[in-house]
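Student: only geometry, no sequence info:
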């Protein structure tokens, strides 16, 4: 006689094991990452609970949510028990978290250190798999007036349109700039192109009585500051 299949849907778990009920009764912070993902996917496979499946997915990215956020729906669908709907739900939830972090750091009204700039820029470019160049425009109190993307792709001096940068600064009434770009490779060492772009924008800014306060190289977990290293 064939053994009856066991359902691993969350609704069939004991109350003590249900992450949804746990969240309602005890709050969000007590749930593990795997339990939160289990709520998103709702059920596992015939031989694996949603939490066990979630733990396996997390283990594949060394339990790093930032790395999990980089997985595409197609990559998530390679896990048995994850179909397109579940994969899209996970990807959407992680993207919402990334955007929420980005909005919260924009509440930093004044830049007092390179770390403040990094906290603003990290959610924007820290996890990208390609290079982007961004500029923070500041007023005379070092408060952020505007954040603008300058270029996308490889960083070379030819991609920097100085006129656009300075025109924007004058329109905003900015008095200072913080330059930034990301290194998807994870290396924090500035390249010759990085240094050339910095000098190019710094020279143009001086001519208009503006200041380039820093150039921040951003990686997923860390940053390099030209100002802190005495390169400005």
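Tutor: Arrived safely. Since the model is a prediction, treat every value here as computed from it, not as a measurement.

Student: contacts, neighbours, all on C-alpha from now
Tutor: OK.

Student: so residue 96 is in which element?
Tutor: Take DSSP states H and E as the rule and residue 96 turns out to sit in helix 84-105.

Student: and the next element down the chain from that helix?
Tutor: helix 114-125.

Student: for that next one, packing partners?
Tutor: If you count contacts as 3 or more CA pairs under 8 Å, 6 or more residues apart in numbering; DSSP states H and E, helix 114-125 packs onto helix 84-105, strand 176-182, strand 211-218.

Student: Same list, those, but as TSV with mean neighbour count please.
Tutor: Formatted as TSV, the helices and strands packed on helix 114-125 follow (neighbours: other CA atoms under 10 Å):
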stretch	mean neighbour count
helix 84-105	15
strand 176-182	25
strand 211-218	24
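
Student: Just send these back as a markdown table, with distance to residue 116 too.
Tutor: As requested, those are exported to a markdown table (distance: least, CA to CA, whole Å):
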| stretch | distance to residue 116 |
| --- | --- |
| helix 84-105 | 9 |
| strand 176-182 | 11 |
| strand 211-218 | 11 |
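
Student: And for the helix holding residue 96, what's in contact with it?
Tutor: Residues outside helix 84-105 that contact it (CA atoms under 8 Å, 6 or more residues apart in numbering): 37, 40-41, 69, 71-74, 76-77, 119-120, 123-124.

Student: What subset of those is buried?
Tutor: For these, a burial check counting by 16 or more other CA atoms under 10 Å picks out 37, 40-41, 69, 73, 76-77, 119-120, 123-124.

Student: residue ranges for the helices of this protein, please.
Tutor: Remark: helices assigned in the chain by DSSP state H are 19-26, 33-41, 50-60, 65-68, 73-76, 84-105, 114-125, 162-172, 192-207.

Student: between those, which gets nearest to residue 7?
Tutor: helix 50-60 (10.6 Å; CA to CA).

Student: how far is that closest one from where the chain is centred?
Tutor: 22 Å (CA atoms, centre = their mean, to the nearest Å).

Student: try this one side by side with the last:
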């Protein structure tokens, strides 16, 4: 009995208009699917599946949600056969560029008039993080943002912050106002005792330097908690 089989076609055997790179050249980037764009990033798949098929499988595992894809770690991506460190880094780098593009599209030097304004400025720096970070907004006398500064990185449940580092950034930027912030990857928006003590310490230090500490935001995927709005500052 003659054995029959179907041999999987590699991308080079596809019709030219069906290859992601050629499709982009012929039709423009907007006509490519998310899987085809990722396939261009990784270049090749494995013996079992093409780059497009591999990309579709990865997207399927995150329910075709690019935000969830951005939360995958290097190790997560490398678990897929056909994705090595270099390909995983290319995917992570591309998604980070997309995040930064969105961030840079915002209005330059926004003015902070409420906790919601501060949240909108800070939200993007905490996107997709699985660990805690502590950022500050440095403001001028009109409460316009001079800069955003990363003060400290921590683990999944805690971040250590040195008040000296906060005020060093304030003095270097010649800022007159300050908004503190950190994230809770767990999703909880309740401030800890350590959060309250740190806030009090920085507020008191700001008074000595004539620096206004306007607020402290705790940010998670669920939203934010404002110390000012809750009368904690």
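Tutor: Great, that's in hand. Fair warning: this is a prediction, and the values are worked out from it, not measured in the lab.

Student: out of the helices and strands packed on helix 114-125 of structure 1, which comes closest to residue 189 of structure 1?
Tutor: strand 211-218 (8.4 Å).

Student: if we can go back for a sec, between the helix holding residue 96 of structure 1 and helix 114-125, how many degrees?
Tutor: Inter-element angle recorded for helix 84-105 of structure 1 and helix 114-125: 150 degrees (by axes from the mean of the first three to the mean of the last three CA atoms, to 10 degrees).

Student: Could you check the angle helix 84-105 of structure 1 makes with helix 33-41?
Tutor: Going by the same axes, to 10 degrees, helix 84-105 of structure 1 is angled at 120 degrees with respect to helix 33-41.

Student: from what I can see residue 15 of structure 1 touches residue 24, true?
Tutor: No. Between residue 15 of structure 1 and residue 24 there is no contact under CA atoms under 8 Å: 11.8 Å.

Student: Between those two, which is the more surrounded one?
Tutor: residue 15 (12 against 9; other CA atoms under 10 Å).

Student: contacting residues around the more buried one?
Tutor: residue 21.

Student: Distance-wise, check it relative to residue 36 of structure 1.
Tutor: Relative to residue 36 of structure 1, residue 15 of structure 1 is positioned 16 Å away (CA to CA, to the nearest Å).

Student: what do you get for residue 85 of structure 1?
Tutor: 16 Å.

Student: And for residue 211 of structure 1?
Tutor: 45 Å.

Student: As TSV, the contacts of helix 84-105 of structure 1 with distance to residue 230 of structure 1 would be great.
Tutor: Shown next, in TSV, are the contacts of helix 84-105 of structure 1 (distance: CA to CA, whole Å):
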residue	distance to residue 230 of structure 1
37	44
40	47
41	49
69	35
71	37
72	40
73	43
74	45
76	44
77	47
119	21
120	22
123	26
124	25
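
Student: now the end-to-end length of stretch 181-188 of structure 2.
Tutor: 14 Å.

Student: cool, stretch 105-115 of structure 2 as well?
Tutor: With CA to CA as the measure, what separates the two termini of stretch 105-115 of structure 2 is 21 Å.

Student: same question, stretch 130-144 of structure 2
Tutor: Termini of stretch 130-144 of structure 2 sit 29 Å apart (CA to CA).

Student: what's the answer for stretch 79-91 of structure 2, then?
Tutor: 14 Å.

Student: same thing with stretch 36-54 of structure 2?
Tutor: For stretch 36-54 of structure 2, the end-to-end distance is 10 Å (CA to CA).

Student: Show me the contact partners of it.
Tutor: 8, 10-11, 20-21, 35, 55, 81-83, 87-88, 90-91.

Student: Could you pick out the buried ones from those?
Tutor: By 16+ other CA under 10 Å, these give 11, 20-21, 35, 55, 82-83, 87-88, 91 as buried.

Student: would you list these in a markdown table and tack on distance to residue 98 of structure 2?
Tutor: Shown next, in a markdown table, are those (distance: CA to CA, whole Å):
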| residue | distance to residue 98 of structure 2 |
| --- | --- |
| 11 | 26 |
| 20 | 20 |
| 21 | 19 |
| 35 | 16 |
| 55 | 18 |
| 82 | 24 |
| 83 | 21 |
| 87 | 17 |
| 88 | 16 |
| 91 | 11 |
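
Student: ok, the equivalent of residue 185 of structure 2 over in structure 1 - how many residues close by?
Tutor: Alignment note (TM-score structural alignment): residue 185 of structure 2 maps to residue 184 of structure 1. Neighbourhood size, residue 184 of structure 1 [other CA under 10 Å]: 18.

Student: so residue 184 of structure 1 sits right up against residue 125, yeah?
Tutor: No. If you go by CA under 8 Å, residue 184 of structure 1 and residue 125 don't touch, sitting 9.0 Å apart.

Student: Now do the same contact list for the residue nearest to the spatial centre of structure 2.
Tutor: The centroid of structure 2 falls nearest to residue 127 when counting by CA atoms, centre = their mean (3.5 Å). Counting by CA under 8 Å, 6+ apart, residue 127 of structure 2 touches no other residue.

Student: which ones are touching residue 152 of structure 2?
Tutor: 133-135, 159-161.

Student: May I see the ChimeraX selection of the buried members of the residues you listed?
Tutor: ChimeraX command restricting the contacts of residue 152 of structure 2 to the buried ones, with burial defined by 16+ other CA under 10 Å:
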select :133,134,135,159,161
